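Chemist: Next input, structure requested:
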Amino acid sequence: MSMSEPMSRGTGISGVVTGMALPFGILMLVAMMVLPLPAFLLDVFFTLNILMSLLVLMVALHTFRPLDFSSFPSLLLVATILRLALNVASTRIVLSSGHTGTEAAGKVIEAFGAFVIAGNFVVGIFVFIILVIINLVVITKGAGRVSEVSARFTLDAMPGKQMAIDSDLNAGVLTAEEATLRREDVAREADFHGAMDGASKFVKGDAVAGILILAINLIGGLAIGTLQHDLSIGEAAELYVLLSIGDGLVAQIPSLLLSIATAIIVTRVSSRQDMAQHIKGEISMSRAWFPVAGVLGLLGLVPGMPTALFVGMAAAAGGAGYVFRQAELREESGIQNDAPPEEEPSDPDTLKVTDVADLSAITLLLSYPLLTMVDAEDGGPLARRVTSVRKEVSQALGFVLPGVRLRDDLALPANDYRIKIGQTVVAENKIYPEHKLAIPSGTSRIKMVGIDVKDPSFGIDATWITPEREIEAEANDYVIIEPETVLATHLSQILYKHASELIGQDDVQELLDNLTGVAPQLVQSVVPKLLPLHSLTAVLRTILRERIPISDMRLILELLSEMASRNLSVAETAEALRPHLVALLIQQTAPLNDALPVVTLESSFEHLLINSAKQSEGEQLLLDGSLAERLVHSLVNINEEQSEAGKKPFLVVSPQIRRKLSTFLRQHVADFPVLSFTELPDGRKVEVVATVSGEAPISDAP
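Modeler: Model prediction:
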């Protein structure tokens, strides 16, 4: 037998005992109403009743919100049944044995009756009536009204709360698990306030029952004492009034405590503090205490008033106001009594690992003049543009990109910036924050005066101009771009290019966790049973290397499950997935109703590349230097011409050379997708915008 078995058995026995305690206790309460109890047990149960009432009151005082004591309605019902059972049991003893003396019903009833009556029956009756009025008319009635209104308002607010939860869930503020917990919380709140509305009736009925039981004990006791036991009216009154008042008080005190607890629960406002802290935090306003001190001081000067008492109270109120005012001043100045000691300044000679190891996945380094585009409060226009680019690229590629860290680098030349992926600088350029970039269009006739550059994103000739020349440039059909937009567009291009380096196993696991919510069996059957997490990550990196989105993880896993028996390599697996995913890339650049702009290779040139691919080893395509230069030059010119026309062309080649040619072009031509003929979507219009020949740079299609 393992060591865990005895522990599990013990836990099971404890659970059974706990589960049987309440039903057994309820049966005992019902039995108390029928079976006679000795005086000793009556004293024990009366003391237990007082203990329970005090405990419930203390718990109610220390809850942060009403729902923290959600078992209160049920507990109130059990306490009420206990008190009524004790009333029945005590009435039986009072009426049957009251003629023998005041100790007949136990020490507790005798002590309560003797202490309150103090030799005067009339005073005892009036004190009991006052307690009943306080309980029934003031506390119970008020708590019942609050419960009724709270239940009504809570039920009316439920649809709005549910809509707010759905809105937060759709906006991504809440996870599915958090939304489920919130909905359960709303349902429990409605159930609680509805139950409290009914439970308050128990307290009211208990108070009324206390009055009736007192009357029965008085009338019945006097009748039994005089008629059955031959006692005089005075003797019967001396015995039965004391016992009746004691019995009523010993039940009414716990009832009053539970009524107070009920009122506290239903009037409690949800907060992060218990009731005492909540009240203290809201009455500790110094500007409220000083007027109180002044008014009490003036009342103390009125002739006939107890001057010493009022002046003492005024001094106490003024002292409290002074203490609260000092606390307010400390809070305003940021000084806290329990603030930790300030850290000693670090030794400039001390070198920490954080000083030499930057774990940021994406870093944008800015020279000093470029810091004007970054505001200390909200990040400025550059930070907003960078955030927008990160969100846009994440949505396009199908996974959440890491955050971009903006840092200053005083070692950079003026107006320079660098983009780092991990620890590697992958791009750098210049921008001029006090200028604007003017890019000529096809109809621009004049040359703008300024700083001539190449656009960092697309390599187009452009000019940085001063703001005074902006109107002139627009009049001559120049496109004007803000400096932060130039940098953000360059960053966007870099993120697309290096997306495969930015996704890791943690990111893939996050995608799988998200898919588990809608297709749990699919995820469990593929990862890690058919494909380990690191292999899936490698496949997704290969797909992202050519900018194909991985947003449809359900389709990817279904295809991988079908390919599991083919024993493909990572590159072969990614190539097999491409025909099913390439439509996601095409729809981002070419609208569905527009013809797809494609570039083809001249037949003899393509056969030449096929033969070269067969002779090349590995993933590299070995080409003659002049031939490779003509190919690259042709595609660059085509890309520029089509970009000016607002089109994004695709190079379509034979499946035999697609992968090797794509690998070759990624090193020389920025963002020119390469598709195979088999990957073109069915039913999609295709427009051949150019044909590349090995002889001439470009041959326009007819």
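Chemist: Please count neighbours and contacts with C-alpha atoms only from this point.
Modeler: OK.
Chemist: how close does G318 sit to E331?
Modeler: Distance, G318 to E331, using Cα to Cα, to the nearest Å: 20 Å.
Chemist: err, P66, not the other one
Modeler: 30 Å.
Chemist: Between the two, which has more neighbouring residues?
Modeler: Counted by other Cα atoms under 10 Å, P66 and E331 do not tie: P66 has more neighbours, with 20 against 12.
Chemist: Another for comparison:
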Amino acid sequence: MAIRDLSVLLGVILIIIMLVIPLPGWLLSVFILINISLALIVILVSMNTVEALQFSIFPSLLLLMTLFRLGLNVSTTRSILSKADAGGVVETFGTFVIGDNPLVGFVVFSILVIIQFLVITKGAERVSEVAARFTLDAMPGKQMSIDADLNAGMISEQQAKERREKIENEADFYGAMDGASKFVKGDAVAGIIIVLINIIFGLIIGMVQMDMSFTEAVNTYMQLTVGDGLVSQIPALLIATATGIVVTRVASEGNLGTDVTTQLFRYPKLLYIASGTIFFLGLTPINFMLTTTIAAILGFGAYWLSKELEAPDLPTVDEEEEAESDHMKSPENVVNLLSLDPIEFEFGYALIPLADTSQGGDLLDRVVMIRRQLAIELGVVIPVVRIRDNIQLNPNEYRLKVKGNEVAKGELLLDHYLAMSPGIDDESIEGIDTKEPAFGLPAKWISEELKDEAELSGYTVVDPPSVVSTHITEVIKQHAHLLLGRQETKQLVDHLKETYPILVEEVTPEPLSIGDVQKVLAKLLREHVSIRNLPIIFETLADFGKMTSDTELLAEYARQSLASQITKQYVDSGGTLKVVTVSGEVEQMIAENVQQTEHGSYLSLDPDSQQTIIRSVTERIEQLSLQEETPIILCSPSIRMYLKQLLDRFFPQVVVLSYNELEPNLEVQSVGVVKVA
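Modeler: Just a heads-up that it's a prediction; the model follows:
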């Protein structure tokens, strides 16, 4: 352990020794001066801190210094009562304060104790209680404010983490100060009791055991007791004052001295008034020269401050131009422009109330819930959504960007509701024809007066914030694979390694790199397969990663391991999976045209064959659309990924499953066949 680590430990051991072993007078004097020095350092540090957390060790330090001071009291009391001597420092303090009148010294000491106990200690204790309670009460609001700033893109993830830690540290600090303030109060009470013990038993011991007269005993023990009380209570007073300063300190840009001078002398006119008041006091029997001098000093100070405020130090035009030029030349100024936000939501000025909490907007809170929901649903941490207004957009327009590219847009009418048709148009419901932005369904913007009527007619009616929340959710789902890069994959792997270290070590860095794992996970997300069950996926990669490095093939194996999850994703309410099957002829056509290369495999179908398959799939999809069924195609495992690659260019929403991705006891119903006409 380093010396600084041992210092506190040795100090506590020394305090214990002081409580047991008698100390010589010279050593007591050394410890008393150390006690005064430490108290002076503490109050100076407390005055120089900008915020309370800069002196976070204060509660623990308060306990240690209180214990040290009480240890000194025990040692000096033992020395006073046994030898009528407590060292040169105690005797000097007693002689200086008492002089020839012990009663005056005792009164001075009593006043000092009363000031500390009734004024400073009591106030610091109450302020500590209130600060602790209000800090705890304010924690939820501060946390929500941090989340809102994070979602708005005003701060980064790291800054949000630091702010949350600061809030937690503040709560811990003020909670500790609430308890530590009791030490200060107890120390003041103990000081009074110790002084009374020294006086009473000192008189008894002096007259009974040392054959002193009453006058000699009073002079001797009163002097030593008051001296001991002073050298004990002066540091205690400094510590109590430091306690009050720390708990009443409001976070600012300067220390206490800077804030006092800045705020107290901010208004020169008030100093003129104070100067005039002091001058008129001099017209009374009060000393005229003294009051006039003070009034003149205040008046000169007010004049000087007023001149300072009238002529603030402003940078010259040349300095401003030079600073601006240096800023533009700075390489960091260009580098900062290169970064892209993973997800951006931009909107026109008419949609500002959506995100403005002062106008009742809750978009920021909705985005927080969306990120949490998708993290649970997809198994991937969704990055912060940067929300900002854009004057280049139409007033009611918004758009969504992923990695800097626009992927979706829409329009909102904040004073209307979006009514989606049940399938039968009701001409009595008037509105502005539009399309629901997330799924492209026919809809109408209707006024609030028609909301109840539309709902009774079977329309699904939603408010604008819900419309945009649904759109954001669907866009993130569709592009989740683009948001999962190597860095994000590394974070997921590190998190998995905390609970499955052996499994992770068997997969990466050998035989698969983080890049290979990222490709497998991205392929799963691309087809809306959740990767939340990461242990199962890694078990599959551990089994097959040594056999092949083809990420396409590894993703297929992972899908088969997640058969139960995939099946539950697409079965209807009755537990039946309705699918379109693929004829053997089509499967053979695809299988025969798969080309193998050193970089993987791909489908190489001639255009006529492609059109034949696409035409057949189109017919089946149209039939399912009339029945409002999700288009799901079922085929053999060997051609699944190639058929999906072919259909992605024409029908990206079509789900393609293989027989190996179905649960054994699942009820499957064929509603059509993809075949060659």
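Chemist: For the aligned residue in the first structure for E663 of the second structure, grab the count of nearby residues.
Modeler: Aligned by TM-score structural alignment, E663 of the second structure pairs with P681 of the first structure. A count of nearby residues for P681 of the first structure, using other Cα under 10 Å, gives 15.
Chemist: secondary structure element for the closest residue to P681 of the first structure other than its chain neighbours?
Modeler: Take P681 of the first structure and drop its neighbours on the chain: the residue closest to it by Cα to Cα, 6 or more residues apart in numbering is A583, 6.7 Å away. Secondary structure assigned from DSSP states H and E places A583 of the first structure in helix 570-589.
Chemist: Next secondary structure after that helix?
Modeler: strand 596-601.
Chemist: could you list every residue that touches the residue sitting nearest the centre point of the first structure?
Modeler: For the first structure, the residue nearest the mean C-alpha position is L174 (4.8 Å; Cα atoms, centre = their mean). Residues counted as contacts of L174 of the first structure (Cα atoms under 8 Å, 6 or more residues apart in numbering) are I165, D168.
Chemist: run the last query once more with 6 Å
Modeler: L174 of the first structure makes contact with D168, according to Cα atoms under 6 Å, 6 or more residues apart in numbering.
Chemist: Then A558 of the second structure?
Modeler: Counted by Cα under 6 Å, 6+ apart, A558 of the second structure has contacts I537, T540.
Chemist: one more time with 10 Å, if that's ok
Modeler: 520-521, 524, 531, 534, 536-541, 544, 552, 661 (Cα atoms under 10 Å, 6 or more residues apart in numbering).
Chemist: Tell me which residue of the first structure lines up with it.
Modeler: Using TM-score structural alignment, A558 of the second structure sits opposite L577 in the first structure.
Chemist: V652 of the first structure - that's part of a strand, no?
Modeler: Yes - checked against DSSP: H, G, I helix; E, B strand; the rest coil, V652 of the first structure lies within a strand.
Chemist: Count the neighbours of it for me.
Modeler: Neighbours of V652 of the first structure (other Cα under 10 Å): 21.
Chemist: Over in the second structure, tell me which residue corresponds to it.
Modeler: Per TM-score structural alignment, V652 of the first structure is aligned with L634.
Chemist: can you tell me which of the contacts of A558 of the second structure are in helices?
Modeler: Mapping the contacts of A558 of the second structure onto helices (DSSP state H) picks out V520, L521, L524, L534, I536, I537, F538, E539, T540, L541, F544, E552.
Chemist: so which of those residues comes closest to F93 of the second structure?
Modeler: L534 (73.7 Å; Cα to Cα).
Chemist: Now for the closest one: which residues touch it?
Modeler: G379, V380, L492, V493, L496, L521, T540, A558.
Chemist: Can you get me a residue count around the second one?
Modeler: Looking back up the chat, that one is V380 of the second structure. 25.
Chemist: Thanks a lot, see you next time.
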